[in-house]
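J.: Take this sequence and fold it.
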Amino acid sequence: MDPSQWIAIGIAVTLALLLVFAIRWVLKNKLAKAWRVADYVVARTRVSGYTAAAVVGANLALPERQDVPWSTYQVIEHAMQILMIGSLTALGISLAHAVTDMVLARLSVANGDADRKARRLQTQVRLLRRVITSIIVVLAIASILFTFDSVRALGAGLLASAGIIGIVAGVAAQSTLSNLFAGLQLAFSDALRIGDVVVVEGEWGRVEELSLVNVTIKIWDERRLVVPVANFTTTSFENWTKQGTAITAKVMLPLDWEVPIAELREEAGRLITSSSNWDGRSWSCQVVDVTQTGEVIVRVVATAADTGTQWDIACEIREHLIGWLVAHYPESLPRSRTEFVSGDDDASYATQFPTSAFRRREPNGVTGPPGGDPGES
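T.: I've put the predicted structure just below:
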């Protein structure tokens, strides 16, 4: 190529880059206040905008076919086709992400636990963005491949046997496709949303990310549990925020039989009704079971607005009632009783309860010893 042609390409690329710089400056400093998406466009197109501008500028300044040898022109034209497809695809994806970023930012403002609609839309937007981006990338790669003559010739034969290839590809990508459709099913059936509080495989956490393949659960201790999307459509899981965030805290206290239930209930009520973690709906304190080891099970429940306050009020109830029982009714704490009976005590016990007292009356009216034959008189 002639040096003047290289200079022309350089000037065209420089002008294109300056134009993009000017557009970005206007978006950031003049239009950002009136047009909210401007900030997101500037942030997302930091690389793709300049890249696309450089490629377009170079493409516009390419020499004519008669100005360079035919072989050189073919190489340059083919390279520019690939660069144009790649750069414009990246720019289009960046602009689409900028628009969805603005939508997600608006949803995040009202994306508290109680705003189920906002979290559902946020999940759907994120998942659709991933699906559309994947489709665009696949189409762009296919377009680049079809710029090669050998691939284009092969493509005609492949289209003729598309049915067989589709079956083979479907079998090979069965797991990927099942995860893809499972993710769409979760997002649009409102079964799972970003920000939901769930219990999966015995772990409590929040849905941090829902992709086309996996669901990332942020566990309370900062670990991440990565679960295939298909698992959520084939196995059961707990969703604590499916219909709302209101939840009930439960505290189980194994206590001795001497526990003063009325006083305990009064103290529990005083604590719960004065707690800032109680949402004011309901509370109770009841004896719900008696264990085989000789303990009574007292259950204290209190409603809370969300899972965070539910955990706090449960710990508050447990800590306060334990301290209160230790200070005022230590005999109420769980204990094991063992009674030792000496030989004299055993004889006295037998005198108080003679053998006849332990005889049982049979249906025919005959009184017999325990375990004896009913037919014996």
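J.: Only C-alpha atoms from now on, for both contacts and neighbour counts.
T.: Will do.
J.: downstream neighbour of the lengthiest helix in the chain in the secondary structure list?
T.: Looking across the chain with DSSP state H, the single longest helix is helix 70-109. Using DSSP states H and E, the helix or strand that follows helix 70-109 in sequence is helix 116-145.
J.: Confirm that Val287 sits in a strand.
T.: Yes: assessed with DSSP: H, G, I helix; E, B strand; the rest coil, Val287 lies in a strand.
J.: what about the strands in the protein?
T.: Chain-ordered strands for the chain, with DSSP state E as the definition, fall at 197-200, 203-210, 214-219, 224-228, 238-239, 247-255, 283-290, 296-304, 360-361, 367-368.
J.: could you give the angle of the third one to strand 203-210?
T.: If I follow you right, that is strand 214-219. Using axes from the mean of the first three to the mean of the last three Cα atoms, to 10 degrees, the inter-axis angle of strand 214-219 relative to strand 203-210 is 140 degrees.
J.: any idea how far Met102 lies from Ile167?
T.: Distance, Met102 to Ile167, using Cα to Cα, to the nearest Å: 40 Å.
J.: To compare with the earlier structure, here is another sequence to fold:
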Amino acid sequence: MPDLNALIGRAASVLAYLPWWAESLIVIVACCAVVMPLHGVAYRALKRAVASKSLFWRSLVSRTHGPSRLGLIVVAISIASTTVHLSWEVRIALNQILLVAFVTLTGWCCATALHIATVIYLRRFKLDAEDNLLARKHFTQMRILERAAVTLVGLITVSVALMTFEPVRQYGVSLLASAGAAGLILGLAMQPVLSNLVAGIQIAITQPIRIEDAVIVENEWGWVEEITSTYVVVRLWDWRRLVLPLTYFIQKPFQNWTRDGASLIGSVFLYVDHRAPVAQMREKLSEIAAATPLWDGKVVNLQVSDAKESTMEVRMLVSARNAPQAWDLRCVIREAMITWLQAEHPEALPRHRTEWVGSEEPGLRRADGQRIAA
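T.: Alright, predicted model coming up:
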């Protein structure tokens, strides 16, 4: 078996005849080839170590497999760069690239940890539950705060990466010292972005809207589907999407049907003749509501809300568990009541009356002049 020292000496003599860049490339590739299996062994050992830990640590280790491997490669290249013959300029540039890469990987891991913590926290809440008010509250808060935190992590990461460049740091200091007007112009230019960020924080704290809230905005009815750091996506009833800036929900009025709860009272209006049996209609409304599972069993009422010269306005109130069921219940009540009136009380349907005044009604005449009896 050949001597190991002899092999190393022979390899060093071969590398001595190569250009500096080829020598550096071979050494860096060799270090990376050694690091990869080491990372695999260390990663498997770490997974076994956190197997009994909480879900957060298990997920964090699983999700940071790629960043940790890249970080170990960065460390290996940094160590290898000290053993090869590089010019001063190349060594400085390589160290700068490695430092920026390490800062970026750190920010990446922090953003991943924030996302994992948010997902684990929200797993205890179900948006598809019947009474999902608490779930919508926490989903809205955590999603907005997560985006704000990730944005902050990104800004800090970029700032730290730029601070590693000496020329950029000097320019930043000089601009900070003499950029009063420039700062004012920049602030004015970023006013829409900053106002939306502030509005997002206000929405997360005060919560005028939440995820899956039923709202009416711009005369359109739908549900809040997504709240980002700058805009809100409303899923309309016909599957269209209405995109509005965050400031809209701070500065303009809108209707929120599920602000304090999902239950709603739906109203149904009918216009009937004055001879309509109101008492029987009230009993029939209770019967129809009790026969449908859409009614939550809380509110059912019928009142004559107005009377005009030819019709009566009858208002029926029924309650449901949420907005879609309230809409369907209103349609069921309207159809069933009209069908019942047509079958049982046709005289209650609205009609127009005409009365002839005088001793001789003009009546209608045929073509030969004979009068047609009314």
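J.: Residue in the second structure paired with Gln286 of the first structure?
T.: By TM-score structural alignment, Gln286 of the first structure lines up with Gln303 in the second structure.
J.: Now do stretch 145-152 of the second structure: distance to the chain's middle.
T.: Relative to the chain's own centre, stretch 145-152 of the second structure is displaced by 14 Å; criterion: Cα atoms, centre = their mean, to the nearest Å.
J.: what comes up buried for that stretch?
T.: Neighbour-count burial for stretch 145-152 of the second structure flags Leu145, Glu146, Arg147, Ala148, Ala149, Val150 (criterion: 16 or more other Cα atoms under 10 Å).
J.: Which single one of these is nearest to Gly261 of the second structure?
T.: Leu145 (23.1 Å; Cα to Cα).
J.: What's the separation between the closest one and Val215 of the second structure?
T.: The spacing between Leu145 of the second structure and Val215 of the second structure, counted by Cα to Cα, is 22 Å.
J.: same question, Arg353 of the second structure
T.: Separation of Arg353 of the second structure from Val215 of the second structure (Cα to Cα): 43 Å.
J.: the more surrounded of these two?
T.: Per other Cα atoms under 10 Å, whichever of Arg353 of the second structure and Val215 has more neighbours is Val215, with 24 against 6.
J.: what's near enough to touch that one?
T.: Trp221, Gly222, Trp223, Val224, Phe254, Gln255, Asn256, Trp257, Thr258 (Cα atoms under 8 Å, 6 or more residues apart in numbering).
J.: could you flag which of these are buried?
T.: Trp221, Gly222, Trp223, Val224, Phe254, Asn256, Trp257, Thr258.
J.: For the second one, list the residues it contacts.
T.: Shown here is Gly222 of the second structure, whose contacts under the criterion Cα under 8 Å, 6+ apart are Ala214, Val215, Ile216, Val234, Arg235, Leu236, Trp237.
J.: Could I have the PyMOL command that selects the buried members from the residues you listed?
T.: In PyMOL syntax, the buried subset of the contacts of Gly222 of the second structure is picked out as below (16+ other Cα under 10 Å):
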select buried, resi 214+215+216+234+235+236
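J.: Checking the contacts of Gly222 of the second structure against the first structure: which ones persist?
T.: Among these, the contacts conserved in the first structure (both residues aligned by TM-score structural alignment, their matches' Cα atoms under 8 Å) are Ala214, Val215, Ile216, Val234, Arg235, Leu236, Trp237.
J.: separation between the equivalent of the third one over in the first structure and Thr133 of the first structure?
T.: Taking TM-score structural alignment as the criterion, the aligned counterpart of Ile216 of the second structure in the first structure is Val199. When distance is defined by Cα to Cα, Val199 of the first structure is 30 Å away from Thr133 of the first structure.
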